[in-house]
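> quick one, fold the following:
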Amino acid sequence: MNQYKSLVRNSFLFAVGSIGSKTISFFMLPLYTRLLSTNDYGQLDVLQTTISLLIPLVTFQAIEAVFRYSVDMREKVYASSVLINGLFLSLVGIVISFILFPLFTSFEPFSSYTSLFYSIMILSMIDGIMKQFVRGLEKIKTFVASDLGYTASFVFFNIVFLVYLKMGLSGYFLSMVLGHLVSIVIILVFGRIFKYLNFKAFDKSLLKTMLIYSIPLIPNGLMLWIMNVSDRYMLTYFLGFSATGIYSVSYKFPSLITLVNGIFFQAYQLSAIQEYGKKGYEDFYKNIFGVLSSLLFVVTGLILLILKPLMSVFVSEAFYEAWKYVPLLLVGTVFQAFSSFFGTNYTASKKTKGAFSTTIFGAVVNIGINIILIPLWGIQAAAFSTMAAYLAVWLMRIIDTKKFVGIRIDWKSISLSIVVIALQFVGLYFVENRYLFFVGETVLVVALLFIQRKYIKQVYNFGMNLLKELRASAN
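This is a model prediction of the structure:
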C-alpha cells in the first residue's frame, strides 16, 4: 500500500506543476494561431524540434544520467559529484553546439534567430540538469515550483512581447529564454543547490559510470526523436512550413494525453526505481499499467467526442483543418505512453541497451512510412507513421522486458477499447449530422467507460480507502 501512496502523493505534486507548464502551449493556441501565420508556426516548430534533438546528443544524455544517479546518491558529497559531472557534460554540449554554429547560420529559420536559438538551447541544458537533480533527490516541491515559475513568466512575457510589442516569433523565443532563467533561479534558491556546487567534487570514475549508463540512451533518444518529430522536417521538405505549422497545431491536442501520462510517468519512474527487485513489484507493475491504460483510453474517447467544437474555438480558421490529423496522433500518443511505461524497466535495472534495440525498429517504421506516403497522403501520412511506430515499439518492449519483470496484460480490455475508438474515428470522418454524431460518440464513450469499469472501480476503492486513512489520522 505504501508504494501506491507514494505514487499518488508524487503524482499530485507533479500534477500541480505540469497542469500549468505542460498545458500552456495548448491553452495559448487561440493567441498563437491568431498572431502567428501557419508559416511562422512551422518555423517555430522546426526550431524547437531541433533543440529537442541536439540537447541529448551533445550532452551525452546527461539529464537522464543525473536523474538516475541522484536517486542512488543522496548523501551530500556524492550528490555534489552527480551534479558537477552533469554540469560538466552540459559544458561539453555547449562547446559542441558552437562548433555547429556555421551550419546553423547557413539555413532558415536558424539564420534569422541564431542568438535566441543558442540562448534557449544552453539554458535548457542547465535547467534540465538542475531539475532532474532535485527530482532525483525527491525535492519534488522545488521541481514543481520551477515548472510553475517557468509557466507564469512565459505567459507574462508572451503577452508583453506578442500582444503589446508585436514582436512575433522573436518575442516567443525571448519569452522562453526569460522563462528558463526564472526556473533556474527558483531551483538555485529553493532547492538550495549552492551547497552542492562544489567543483572539487568532480569525479572521473563516477563520470565514466554515468556515461556507461547514458551513452546507450543516445541512439535511443535519437530514434525517439525520429518518431516524435522527424516528420516535421519531411513535411517541410515535401509540403513547406505551412503544412508543418498545421501539423504542429494538430499535435497540441494529443498533448492533453501527454500531460496525463507525464504527470503519472514522472512519479511512476521514481517509484519503479525504488521498488524494482522488491517483493510484489510485478503486481504493482500490472495494477499500475491497467489503471494507466484505462485512464488514457477514456481521455482519448472524451477528446474525440469534443474535438471539432473544441478546435473551432481554440484555433483560427487557417488552422481548423488540423482536426483531421488529431485522431491518429491521439492513438499514437497512447502507444507512446505504453512504450514509455515498459521502458521504465530499462531505467530501473540500469540495462539501457534494450531501450535502443526496441526503439530503432520504430524509427525505421516511421521513416519508411513518411518517405513513401507523405508525397501521396500528405499530412495524414505523418500522423499514421507516428501511430504505427509507437505501436511497434510498445509490442517489442512487451516481449523484451519479460526478462526484467513478469508481464500480465488485460488484452481483452485493450482490444475492445481500441475497437470503440476506431468506431469514434468513423463517426468523426463520415457522420455529418451533428445530432447523430453527438449521440453516437456519447454512446461509444459510455461503452468505453463500461469496458474499463474494473480499473475505474479499483481507483475509486483505493481513493476511498486513502480518504478514510487521512480522516482517521486527522482525528
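> please make it C-alpha for all contacts and neighbour counts, starting now.
Noted.
> which residue is the nearest non-sequential neighbour of residue 184?
Using C-alpha to C-alpha, 6 or more residues apart in numbering and skipping residues adjacent in sequence, the residue nearest residue 184 is residue 127, 5.6 Å away.
> swap in residue 445?
Computed as C-alpha to C-alpha, 6+ apart, the closest residue to residue 445 that is not its neighbour in sequence is residue 301, at 5.7 Å.
> list the contacts of the one you found.
421, 424, 444-445, 448 (C-alpha atoms under 8 Å, 6 or more residues apart in numbering).
> what helix or strand does it sit in?
Element membership of residue 301, judged by DSSP states H and E, is helix 281-314.
> report all helices and strands that the following helix or strand past that helix contacts.
Using DSSP H and E, the helix or strand that follows helix 281-314 in sequence is helix 326-349. Contacts defined by 3 or more C-alpha pairs under 8 Å, 6 or more residues apart in numbering; DSSP states H and E place helix 326-349 against helix 241-252, helix 255-275, helix 281-314, helix 353-377, helix 379-400.
> can you redo those helices as TSV with distance to residue 323?
Shown next, in TSV, are those (distance: least, C-alpha to C-alpha, whole Å):
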stretch	distance to residue 323
helix 241-252	6
helix 255-275	14
helix 281-314	7
helix 353-377	16
helix 379-400	11
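> residue 400: what's it in contact with?
Residue 400 neighbours (C-alpha under 8 Å, 6+ apart): 354, 358.
> distance check, it against residue 358.
As judged by C-alpha to C-alpha, to the nearest Å, residue 400 and residue 358 stand 8 Å apart.
> one more: residue 115?
37 Å.
> higher neighbour count, those two?
Taking other C-alpha atoms under 10 Å, residue 115 and residue 358 do not tie; residue 358 has more neighbours (23 against 10).
> show the contacting residues for that one.
Residue 358 is in contact with 393, 396-397, 400, counting by C-alpha under 8 Å, 6+ apart.
> of all those residues, which comes closest to residue 428?
Of all the contacts of residue 358, residue 428 sits closest to residue 393, with 27.4 Å by C-alpha to C-alpha.
> and this one, please, so the two structures can be compared:
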Amino acid sequence: MIKKILKNTVVYTIGDFLVVAISGILLLPYYTRIMSVDEYAEYGVVNSLIVLLTFVIQFGIVSTFSRFYFLQGSDERKKIYIGQLLLLQASLTIVVVIALLLMKSFLLMEIISSIDNEKLFYCAIIISICGFLNAMYSAYLRILERPKSFVLFQLISIILYVLFIIIFRFFEFDGLEAVVYALMVSTIIMWCVSWYGIPYSFSFVDIGKTVKETFIFATPVFIAYIMYYCLNKFNILLLQGIVDKRQLAMFTFALQLSTIVTVIAGSAGKAVQPALYKLDKIDVFNVSKKLAWYYKLVMSMLVFIFIFFSENIILFFAPPDFLESQSLLRILILSAFIYNIRSVEASLFFYFKKTRWSLYMTSFSALVVVGSSIIFVPIYGAEASAYAILLGSFAGFLCNRFFSRKLRVIGT
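Coordinates of the predicted model:
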C-alpha cells in the first residue's frame, strides 16, 4: 500500500510541478531575457495579482471537493455534488468580479500601481476565473487515481502556454504581454477541456446542505490561503511604493526561484491528501510518517544544492545582473524549506477535519511576516522583506509541531 501511495504521490507531484515549475521557474531564463528589468518587476506584480484573485475566486472549494467527494454515495449524487459546487463558485465569481470592477481605479492607482497596462488587470481576472474549473478537474483526476490522465492534462496545459508565448512573440508583442496573454489563452482552452471532462449534473436538491458544508469547511481553508499569500506575495505589493523597479525585480526573481521548494511541497501535499483520506485512523499515522521521511530527505537535498550553488543557479536562470539577488535567494530558499518541511504532517489536519489548525498556523506566520515587513521594509528595503518571510516561516514551523503533537493525542 505504501509503495502505491508513494508512486502516485510522485506522479501527481511531477504533474503539478510541470505546470507551475515550467511556467514559473524553468521559463525564467526566457522571461529574464525577453523582458527588461522594469517589465520583469511589473510581471511580478501581475503574477501576484493572479495568485491573489485565484485564492479569492476558488475560496477553498477545491479542497472541500477533495475531502467530501467520497462521502457522496452514488455516482449520480457525486455528479450533482460537482454541479452544485460549480453553481456556488459561479455565484461567488459574479460577486468578486463586480467588486473588482467597482474598485478598479483604486486598485490600479494604490494597490497595483506598477501595472502600466490596464489590459493586464483584466487578463488576471480571466485567468483566475478559468483556473477554478481547471483546478477542480485536476483534483478530480487525483481523487480517481488517474495519474496518467493527470500528467497528460498538465502537459497539454504547459505545451499550449509555451506555444502561445512563441506565437505572440512572433507577432511582435512585448515580452510581458506575450507571457500574460499566452497564459490567458492556454487557461481558457484548458477550461474548455475541464468542462468537457468533469462529470456534473445541475440540481438544487439538498443544495442548502452542500453550501453549508462547503462554507464550513472551505472558509478556514480560504482564510489560510489568504494568510499564505501574505507570507510572500504580499511583500511584492508592499515593495512597489518603497523600492525602485530594479530592486523589486531582484526580489521578485529570488522569490520566484525559491518557489521551487514551495511547488514541490504543495504538489506533494495535494497528491498525498486523497490517498490518506481512504485510510483508517491507525494506518494514516504510520503511512504519513513513512511518506514524510522520504519527502524530507528529498527536500533537504534540494535546499542544500540551491544554497551552496546559488550563484551558478542564478546565472543559469538569468543574466549576470541578477546576481544582485543571491543573498535574497538564499534567505528565501531557507524560508520555504523551514515552512514546508512538515507538509505531509499538515495533511493530517484535513484528514481529521481540523482545518482551523491549518488556519491558525498560517495566520500566525502571516501576521509575523506582515507585521515585521510593515515595520522594517520601509527602512531596510528588500532584504528586510526576505528576513521577515524567514521569521514567519520559523513561526509556522513551530506551530506545525505543536498542532501535530496535539493531533496524535486526539487520533490515538
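> need the TM-score from the superposition.
The TM-score (TM-score structural alignment, normalised by the length of the second structure) is 0.89; 401 aligned residues with a C-alpha RMSD of 2.4 Å.
> just to revisit the earlier point, and the contacts of residue 301 of the first structure as CSV, adding secondary structure?
Listed next are the contacts of residue 301 of the first structure as CSV, based on DSSP: H, G, I helix; E, B strand; the rest coil:
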residue, secondary structure
421, helix
424, helix
444, helix
445, helix
448, helix
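> which of these does the second structure keep?
Counting by both residues aligned by TM-score structural alignment, their matches' C-alpha atoms under 8 Å, not one member of those carries over to the second structure.
> before we move on, the earlier item: okay, the helices and strands packed on helix 326-349 of the first structure, which one's buried deepest?
For those, ranked by mean neighbour count under the definition mean count of other C-alpha atoms under 10 Å, the leader is helix 241-252 at a mean of 24.
> quick one: map residue 343 of the second structure onto the first structure.
Under the alignment (TM-score structural alignment), residue 343 of the second structure maps onto residue 340 of the first structure.
> cool, residue 185 of the second structure as well?
The alignment partner of residue 185 of the second structure in the first structure, by TM-score structural alignment, is residue 178.
> count of neighbours near its match?
Residue neighbour count, defined by other C-alpha under 10 Å, stands at 18 for residue 178 of the first structure.
> same question, residue 55 of the second structure
Residues lying near residue 55 of the second structure (other C-alpha under 10 Å) number 22.
> the match of residue 185 of the second structure: what's it in contact with?
The contact partners of residue 178 of the first structure, by C-alpha under 8 Å, 6+ apart, come to 153-154, 157.
> repeat that with 10 Å
Residue 178 of the first structure makes contacts with 119-120, 123, 150, 153-154, 157, 184, as judged by C-alpha atoms under 10 Å, 6 or more residues apart in numbering.
> for residue 127 of the first structure, same thing?
Contacts for residue 127 of the first structure (C-alpha under 10 Å, 6+ apart) come out as 63, 121, 133, 146, 180-185, 187.
> so which of the residues you listed is the closest to residue 380 of the first structure?
The closest of the contacts of residue 127 of the first structure, once distances to residue 380 of the first structure are taken by C-alpha to C-alpha, is residue 121, at 30.2 Å.
> these two touch, right, the closest one and residue 96?
No - using C-alpha atoms under 10 Å, residue 121 of the first structure is not in contact with residue 96; the gap is 12.0 Å.
> the two: who's more crowded?
Neighbour count, other C-alpha under 10 Å: between residue 121 of the first structure and residue 96, residue 121 has more, with 21 against 15.
> aligned partner of the more buried one in the second structure?
Under TM-score structural alignment, residue 121 of the first structure pairs with residue 128 in the second structure.
> can I assume that match is in contact with residue 59?
No - with contact defined as C-alpha under 10 Å, residue 128 of the second structure does not reach residue 59; the gap is 11.6 Å.
> between the two, which contacts overlap?
Common contacts of residue 128 of the second structure and residue 59 (C-alpha under 10 Å, 6+ apart): 53, 93.
> average separation of the strand or helix carrying the match of residue 121 of the first structure from the aligned part of the first structure, please.
Using DSSP H and E, residue 128 of the second structure sits in helix 118-143. Following the fit onto the first structure, the mean deviation recorded for helix 118-143 of the second structure is 2.3 Å by mean C-alpha distance after the TM-score superposition for the first structure.
> buried ones in that helix?
120-121, 123-143 (16 or more other C-alpha atoms under 10 Å).
> next one: stretch 311-324 of the first structure
Neighbour-count burial for stretch 311-324 of the first structure flags 311, 314-316, 319-324 (criterion: 16+ other C-alpha under 10 Å).
> between those residues, which is nearest residue 292 of the first structure?
Residue 292 of the first structure has its nearest neighbour among these in residue 323, at 25.1 Å by C-alpha to C-alpha.
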